[in-house]
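[1] quick one, structure for this:
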Amino acid sequence: MAELVMVHGIGPQRETEEELHRNWVRTLARTLRDNGHPGQAARLEDGSLTVAMAYYRHLYDRYAPRNEWDMPLPEPVAAAGEDVAEDIADNIRQHASDPAARDEATRALDELHAEVGPEQGPAEVLRMFVAMLGRLGPIARSGFAALSSTGVFHLGQVAAYLEDETVREGAIEAVLSRVTPDTRAVVAHSLGTVVAYEALHRLEQPLPLLLTFGSPLGLRSVIRRRLRPQPLRSPAHVKRWVNVADRDDFIVATLRLRTLFPDDDAVLERTRLVRNRNTDPHAATQYLRHWETVEPLAELL
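    As a prediction, the model looks like this:
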């Protein structure tokens, strides 16, 4: 019976549903209050505005590393993770705000492609990509790939969703089980935007708002090849879709998501650009601190 359904993205196993729910709600309430909406903030905080977190991170338990060097990913998942890693580096090469970061990503990709040979399997290539990502400034500052196992596991979450039907269907069900006729908005971050996209195509009742941020929708070699349904189009029952991106968010596939959709798609609006803190440009709470992100919710609620 939640009026607002939140869908998380990639992250550590130790981050529980309760922690994610609390952090998102607290940040959202602060942004509403700071921008002249104390009543909505109070409703969020006291629970009179019902909020649910669609939680699916437990589905990755079998892929969680036991130590820094452990990488329990089957070959298809490792190969998909490699595709994700290359796209992330290419995102930095294409739209990082710092020209030095763009040059750094270009050099790293060229060097890596020169090193990769047919004797290496997907797992070893993925390790090489993770090591490369960990040296790139925008990612190194965020801690995304601080350890080999951490980076592999984060990439593995995206890859496992795309390659493991149990994970995929479980995540989609986590969203659909939270969305009811009372739901007024779905708010999704990172991989959660992919889950929400696929889940909401199965929705059978109207949804006033889909709000996405830090989205990898549109990654060329991964999402656009494996996303369901194809070609890209807004879910039929979604009435408004607002997407938000930071050009230094390395997960963001494109700053112009709208251009990947049909010209007559009137649901998805032009992407709103924000500037998150340089130390963690992909964090969900960084996006929720911006009025550009929260304004559509304020209008709706």
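[2] C-alpha from now on. contacts and neighbour counts both.
    Noted.
[3] check contacts around the spatially most distant residue from the centre of the chain.
    Of all residues in the chain, residue 119 has its C-alpha farthest from the mean position, at 32.5 Å, by Cα atoms, centre = their mean. Applying Cα atoms under 8 Å, 6 or more residues apart in numbering, we find residue 119 in contact with no residue.
[4] please enumerate the helices of this structure.
    Secondary structure of the chain (DSSP state H): helices located at 17-34, 38-46, 75-95, 99-115, 122-135, 137-140, 148-163, 165-176, 191-200, 223-226, 284-288, 291-300.
[5] a markdown table for the ones you listed, including distance to residue 8 and mean neighbour count?
    Formatted as a markdown table, those follow (distance: least, Cα to Cα, whole Å; neighbours: other Cα atoms under 10 Å):
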| stretch | distance to residue 8 | mean neighbour count |
| --- | --- | --- |
| helix 17-34 | 8 | 18 |
| helix 38-46 | 18 | 16 |
| helix 75-95 | 18 | 22 |
| helix 99-115 | 27 | 15 |
| helix 122-135 | 22 | 21 |
| helix 137-140 | 20 | 21 |
| helix 148-163 | 12 | 24 |
| helix 165-176 | 10 | 18 |
| helix 191-200 | 5 | 24 |
| helix 223-226 | 17 | 16 |
| helix 284-288 | 8 | 21 |
| helix 291-300 | 15 | 16 |
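[6] another for comparison:
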Amino acid sequence: MPKPKLVFVHGIGGPRDPREELVEWKRALAGGARAAKLASDISALTTDWMADCSFAHYGDLFVDGEPQSAGGADDLDEEEAAIVLGLLAEFLEEEAARPANQGDRALGRVRAQLSPDGQPQGAGGAGRHLWAMATAVVAVPGVAQVARWSSARDVLGTWSQPARYLRRKNKDAQDTTLDERIRARVLECLDPARPTVVVGHSLGSVVAFEALASYNGPVPLLVTIGSPIATSGLVWPRLKPQPPATPDCVDRWLDFWDGDDVVVPRRKLADLVRPNERGVRPTPLRFDSRMWWAHGATTYLGRAEVAEPVMRTLSAASVASADTDPSAEPAPSAGS
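    Now for the predicted structure:
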């Protein structure tokens, strides 16, 4: 059996250098391994001795080719703007439920301007209403600070790419939709002949989940970090396939969420996702970092709780690979 793979799937953001991102994510995971007292495996990870590592990059697909475009709110059509309104409405509902925001009048006024289903009230298009709502949200100090929003563009930048992905439009010359092209980037990083650990962050957890639904290779571990999959209003009912279930290729699914992560909804995957044919369903694992901004991918990867199962799974797969290939030199086992 060939050497296992480790595939990272990023969240929102524009074009980036996949090689630099891969180095940064591996460095963060190595820090988590050190915290988990698995320092002996760090060199095996960083040198790709333990596994071949890939960074599934798709941020460039949101850009329309114009120099001024960042694949953000300016590119939204009316339906996509309505989806963002729904995502924003659910986010504000989550924030209003936090003890620190109880009785926040500014937050209450903003929420009152959104109809329950996230559609704009009264006359006017969803796009115009969306910009007005985003501007209003920035004026709510507690919410804007915890989400690191300083402008309406920051607010819309958080939600515009998930909306465009879930819209499942924007066909190219080959009649392939944007979400299909994004999932193809993930599938290109996979190898059915190798066991693969997949780590999906934020929107990347949605992309990884849907990509693996059509994948037949072995995935001994799926890790989702900072995942919005359970967002009830707009994400959950738009997932494919329906009803959402653990992909059949996945042997184990760990869903890590920070109690201080403003992007993660209160509804948890373990309560919603159906098990696959082997009974595998997400295992929820919570921790509380007490950080001002807890959503970053490298922040999650640097946690011992996240790094340990990733490293141990890769180590076990690497040993199994060496056992079936006498010419291969195994990496040290985790914790050795």
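[7] for the aligned residue in the second structure for residue 92 of the first structure, which non-adjacent residue is spatially closest?
    Using TM-score structural alignment, the partner of residue 92 of the first structure in the second structure is residue 95. Distance criterion Cα to Cα, 6 or more residues apart in numbering; nearest residue to residue 95 of the second structure, sequence neighbours excluded, is residue 101 at 6.8 Å.
[8] tell me, what residue is most central in the first structure?
    In the first structure, the C-alpha nearest the mean C-alpha coordinate belongs to residue 190, at 0.7 Å (Cα atoms, centre = their mean).
[9] how about that residue, what's its match in the second structure?
    Alignment note (TM-score structural alignment): residue 190 of the first structure maps to residue 202 of the second structure.
[10] was I right about residue 306 of the second structure contacting residue 32?
    Yes: using Cα atoms under 8 Å, residue 306 of the second structure is in contact with residue 32, at 7.2 Å.
[11] tell me the contacts of the closest residue to residue 203 of the second structure other than its chain neighbours?
    Counting by Cα to Cα, 6+ apart, residue 203 of the second structure lies nearest to residue 11, which is 4.5 Å off, once chain neighbours are set aside. The contact partners of residue 11 of the second structure, by Cα under 8 Å, 6+ apart, come to 200-205.
[12] what do you get for residue 230 of the first structure?
    residue 224.
[13] what residue of the second structure matches up with it?
    Using TM-score structural alignment, residue 230 of the first structure pairs with residue 242 in the second structure.
[14] picking that back up, in JSON lines: the helices of the first structure, plus distance to residue 210 of the first structure.
    Converted to JSON lines, the helices of the first structure look like this (distance: least, Cα to Cα, whole Å):
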{"stretch": "helix 17-34", "distance to residue 210 of the first structure": "16"}
{"stretch": "helix 38-46", "distance to residue 210 of the first structure": "18"}
{"stretch": "helix 75-95", "distance to residue 210 of the first structure": "24"}
{"stretch": "helix 99-115", "distance to residue 210 of the first structure": "31"}
{"stretch": "helix 122-135", "distance to residue 210 of the first structure": "31"}
{"stretch": "helix 137-140", "distance to residue 210 of the first structure": "28"}
{"stretch": "helix 148-163", "distance to residue 210 of the first structure": "21"}
{"stretch": "helix 165-176", "distance to residue 210 of the first structure": "12"}
{"stretch": "helix 191-200", "distance to residue 210 of the first structure": "9"}
{"stretch": "helix 223-226", "distance to residue 210 of the first structure": "19"}
{"stretch": "helix 284-288", "distance to residue 210 of the first structure": "14"}
{"stretch": "helix 291-300", "distance to residue 210 of the first structure": "9"}
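[15] hang on, the residue nearest to residue 95 of the second structure packs against residue 92?
    No: the pair residue 101 of the second structure / residue 92 is not scored as a contact, 10.3 Å apart, by Cα under 8 Å.
[16] overlap of the contact sets of the two?
    In contact with both residue 101 of the second structure and residue 92: residue 107, using Cα under 8 Å, 6+ apart.
[17] ok, residue 140 of the second structure to residue 108 of the second structure distance?
    10 Å (Cα to Cα, to the nearest Å).
[18] now do residue 18 of the second structure
    Distance from residue 18 of the second structure to residue 108 of the second structure, counting by Cα to Cα: 41 Å.
[19] same thing with residue 186 of the second structure?
    40 Å.
[20] dump the residue contacts of the residue nearest to the centre of the first structure.
    Counting by Cα under 8 Å, 6+ apart, residue 190 of the first structure touches 8-10, 213-216, 251-252, 282.
[21] residue 260 of the first structure is nearest to which of the helices of the first structure?
    helix 223-226 (9.6 Å; Cα to Cα).
[22] residue in the second structure paired with residue 147 of the first structure?
    Under the alignment (TM-score structural alignment), residue 147 of the first structure maps onto residue 151 of the second structure.
[23] same question, residue 242 of the first structure
    Mapped onto the second structure by TM-score structural alignment, residue 242 of the first structure lines up with residue 254.
[24] the first structure: which residue goes with the residue nearest to residue 203 of the second structure?
    In the first structure, residue 11 of the second structure lands on residue 9 (TM-score structural alignment).
[25] contacting residues around residue 148 of the first structure?
    68-69, 127, 130-131.
[26] how do the residues you listed look in the second structure, which are kept?
    With both residues aligned by TM-score structural alignment, their matches' Cα atoms under 8 Å, the contacts of the contacts of residue 148 of the first structure that the second structure also has are 127, 130-131.
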